[in-house]
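Engineer: here is my input, please return the structure:
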Amino acid sequence: MAAEVRGFERFGEKPEVSSDIVDTSMVYRWKTPLMLKELTFSIRDCVGCDLCQICPWEAISEGPIVEAAAGRIRDAPLIMIDEDKCCFCGICETVCIFNSISLKINGTPASELYCRLRGEHSIDREKCIPCLLCSKLCPREAISARVEVEKKEKLVKYLGEGEAEGEISIDEDKCCFCGLCELLCDAIKIFWTEPKPPDFKPAITIRVDDDSCDYCGLCEKVCPVDAIKVECISTPPREIREPKVSGEIEVDDKKCVDCGLCALKCPVEAIRVEKPLRGEVALKRIERCDPVGCHNCFNICPVKAIYPTGKEDKVAVVDEVCVYCGACENACPEDVIEVTRLGYNLVYPRTPLPWAQGRTKAVSKLIAGEKPPPSLLEARVLSPSIPEYFSLPEKLPKTPKVSQQAREEALRRLKLLYVSLNEKKLRLLLAFGDVDGAVEALAKELRKAYRHP
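Structural biologist: The predicted structure follows:
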């Protein structure tokens, strides 16, 4: 820092700040004769959580999250970065668990210099089979599975003529849909589907073609949960070799947010996950929730942890999977959802810098604290009926006397209105033609301003 200050004195220059759009990212640059910082914000990877809004300089504000979650706006940035306020400290990158913000200092990734809010995961290679289950389940598409199972036709050799007879049954309540039996034998068919909460079942059902099955029993041997039972009643002479499963599971750390779904469902408990955040989700004012007409929280959740119940409680959260990022809270137009963070996990570089403790204090702001009470007032957009033509009275009323206090209050409110109208989010909504959203955003800003003069 001292060298940086001396550099300013020597060159007599202030940092040069610029911004640019590169593909689907905003790139902000902070340049001095001695240092170059590049902050990249990926619009595509941002999920609309409020983690980065712990910015000590208040350089980051909410974008049109409600409108984007509702599908009224597409490809809009869900946060706004004010380059005039930003000092490129990188705390936003420290807490971004979705890797949508990255910082480089003289070409070196800040993640190599600073601590980061991160989860942790590990795979026990000795326990791992491997199978397809975790790759089918992952809501972030962060897991890829390379699984090789030798086909049944190569493992079973018939020494005489005839047909096998027997019975085969699959207990679908026990089946974890790992996919090994389908890879092994063409007589087995799994009907895959998108996993959905609360059970995250990756398939609709599993079926066996009885005409193709020869009751060799190999599928029973590869099943990790003993869901398949085979009874061979009669068969021609044959030789059956043991099935072998090989392969590898790989995790893309840039996509993975350590939600823990893979560990929760792994049939052999080969995966261990430590979440980046611990917390709880409360559903307040549930009478306002309309899960039929509004899907905002379902649409925006990055790990698909919230779902409609179809019952009186309306919606529920799978706590074992939720990462407590807060995106659902920000996307709810009725303030039904409240996310409270109770703990976090920081990952430090091998050689932490001296100011690591200061960053730890900044991250601690994410932990539960006091929040302002909800407003007792609700904003409504009024459309008064105004006649097209009207006439002035013959005698105009006298101008009422206004006290100095009332005048000052009126000026204060006009200033608040002026500031609110200059909010980037409001201007973005107007640019996209979402007048209703702009009015709602303006009303929300004014309510906050009036509560905290």
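Engineer: okay, CA-based contacts and neighbour counts for the rest of this
Structural biologist: Noted.
Engineer: the closest residue to residue 128 other than its chain neighbours and residue 63, how far apart?
Structural biologist: Counting by CA to CA, 6 or more residues apart in numbering, residue 270 is the residue found nearest to residue 128 once chain neighbours are left out, at 5.3 Å. Look at residue 270 and residue 63: by CA to CA, to the nearest Å, they are 40 Å apart.
Engineer: is it true that the residue nearest to residue 128 touches residue 121?
Structural biologist: No - counting by CA atoms under 8 Å, residue 121 is not a contact partner of residue 270; they are 10.6 Å apart.
Engineer: hang on, residue 348 packs against residue 119?
Structural biologist: No - the criterion here is CA under 8 Å, and residue 348 misses it with residue 119 at 11.7 Å.
Engineer: higher neighbour count, the two?
Structural biologist: Residue environment comparison for residue 348 versus residue 119 gives the larger neighbour count to residue 119, 21 against 17, counting by other CA atoms under 10 Å.
Engineer: what's the local residue count around residue 198?
Structural biologist: Using other CA under 10 Å, residue 198 is surrounded by 16 other residues.
Engineer: what's near enough to touch it?
Structural biologist: Under the criterion of CA atoms under 8 Å, 6 or more residues apart in numbering, the contact partners of residue 198 comprise 305, 307, 318.
Engineer: go through these and name the one nearest residue 25.
Structural biologist: Distances from the contacts of residue 198 to residue 25 were compared by CA to CA; the smallest belongs to residue 305, at 27.0 Å.
Engineer: could you also give me the structure for this second sequence? I'd like to compare it with the first:
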Amino acid sequence: MSDKSGLIIGEKPVLSMDVVDGKVRLVWKTSLLTRTLDHTIDKCVGCSLCLPCPWEAITLGPVQETASGKIDGAPLVNVDPDLCTFCGLCDSSCVFGAFDATYEGENAISTYNRIEGTHEIDEEKCAPCLLCEKVCPTGSLDAEVKVDHKKDLVKYSGDEFASGTIKIDEDKCSYCGLCEILCPEAIKIFWSESAEPPDFKPAVGIRVDEDHCDYCGLCESICPDDAIKVECKESSARTIEPPKITGQLTHMDETCVKCGLCAKVCPYDALKVTKPFSGEVRIKKLEKCDPTGCNNCFNICPVKAIYPTGTADKIAILDDHCIYCGACEHSCPYDVLEVHREGYHVKELEQAREWEKARRQFFEAVIGNEPPPSGLFEREISVKPIQRARVQASAKKEWDSADGERENAMKVAQKLKDLLKKNSRVHLQFERGRTDKVIEQIRNSQEDSQEK
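Structural biologist: Down below sits the predicted model:
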């Protein structure tokens, strides 16, 4: 049976859970609506941002075991389909994009405000160079860089000859890569597989092959760090044109967690980032920390904001780009770390929605704040007593009887009582409500007594 809208009256939703393409997929389906919640295993870092679920449908998985390398590929959070209401709050708070809630195939996050930082690129200031792409911990930046080749910029009228000196201060060098693109014959950068804290330099060194260097000075002119010094002592006749740097920096917002590392290392001050959370990480049990035998927090941190110092401090946290997700706290087997979130940045909707205020209450729970009071407050209320007129109780009325009805009724009641005691079958019929059988037994009893 269904109503005019097609809703089947009394229909219960069908729940299912499956693993599809590396995602744990939960589906809630009725005749009118299908809701889906995908949890991408590879994107989840085992943080605590989704744990304040008001339905208690989300619990942590083997975060410590995964961080230590004992387990690989296991979901770091578990979602109970029987408790989940598919409200999408987990999607709204996850800065890693590990959750994806859809209603009838449409992404639900477009209708919800969510916790999210901001990332802006000033294209007028951006060179671009390779530095931000090299250091980004999530691979969310793609730099396309074109620099005029040195051979096309330096023209000799006769034989090529030059002598001089070139020095590179590697302490100043950020390894932006522009000099190598300009003159790959003379300059070689030894790139690392990844940029590591605390300085996040993407290379281990840079070398100049002076057999191929003519000391033109173009590399010095494009270096944003003032790390290259060139002195040409003499050369044959030549013309030198300034190099042009063109290209484009592409930002992939769906994978960026807005940690701000790119903005910190940018030599052109071309990037501006607002982090999703503000807060601090407290080291509360340093004596239990063993950074040589345990690397859990280093392994689990999605932005490499924590590293071993090699000193008595043991470990250090880079607050400039820590996003306070909580993964390090849950990965530590000795409770050394404690993450405190103090604020958050919300990506508002273009059009206000009625449920935004309620979702903000969840965001407050994510940073550890208690929910606001319900609006009911204790107060003292004095009530004046009301004088009511006393009503005299009426005299007890006797049972009005006519023609001996009361007397007959009492006799029948006594006979019924006697009959129930003597005859267990009648007692059973009476308890079952079979009054017809009981009346029949009473009549038979009366006839027997009259015959006697």
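Engineer: what's the TM-score for these two chains?
Structural biologist: Once the chains are laid over each other, their TM-score by TM-score structural alignment, normalised by the length of structure 2 reads 0.79; 367 aligned residues with a CA RMSD of 1.6 Å.
Engineer: that older thread, which of the contacts of residue 198 of structure 1 tops the neighbour count?
Structural biologist: When the contacts of residue 198 of structure 1 are compared by neighbour count (other CA under 10 Å), residue 305 ends up highest, at 25 neighbours.
Engineer: was I right about it contacting residue 317?
Structural biologist: Yes - at 5.6 Å, residue 305 of structure 1 counts as touching residue 317 under the criterion of CA under 8 Å.
Engineer: helix, strand, or coil at residue 83 of structure 2?
Structural biologist: Look at residue 83 of structure 2: counting by DSSP: H, G, I helix; E, B strand; the rest coil, its state is coil.
Engineer: go on, residue 303 of structure 1?
Structural biologist: Under the three-state scheme (three-state DSSP), residue 303 of structure 1 adopts coil.
Engineer: can you pull the contacts of the residue lying closest to it once chain neighbours are set aside?
Structural biologist: Take residue 303 of structure 1 and drop its neighbours on the chain: the residue closest to it by CA to CA, 6+ apart is residue 139, 5.3 Å away. Counting by CA under 8 Å, 6+ apart, residue 139 of structure 1 makes contact with 302-304.
Engineer: so what does residue 308 of structure 2 match up with in structure 1?
Structural biologist: When the structures are aligned by TM-score structural alignment, the residue of structure 1 matched to residue 308 of structure 2 is residue 308.
Engineer: any idea how far that match is from residue 292 of structure 1?
Structural biologist: The value you get for residue 308 of structure 1 to residue 292 of structure 1, if CA to CA is used, is 8 Å.
Engineer: okay, these two: which has more neighbours?
Structural biologist: Neighbours of residue 308 of structure 1 and residue 292, each counted by other CA under 10 Å, are more numerous for residue 308; the result is 18 against 9.
Engineer: who touches the closest residue to that one other than its chain neighbours in this structure?
Structural biologist: Nearest residue to residue 308 of structure 1 in three dimensions, chain neighbours excluded: residue 315, at 4.3 Å (CA to CA, 6+ apart). Residue 315 of structure 1 is in contact with 291, 306-309, counting by CA under 8 Å, 6+ apart.
Engineer: next, count neighbours for residue 295 of structure 1.
Structural biologist: Counted with other CA under 10 Å, residues neighbouring residue 295 of structure 1 total 17.
Engineer: cool, and residue 407 of structure 1?
Structural biologist: As a measure of burial, residue 407 of structure 1 has 10 neighbours, counting by other CA under 10 Å.
Engineer: so it, which of the three states?
Structural biologist: Per three-state DSSP, the secondary structure class of residue 407 of structure 1 is helix.
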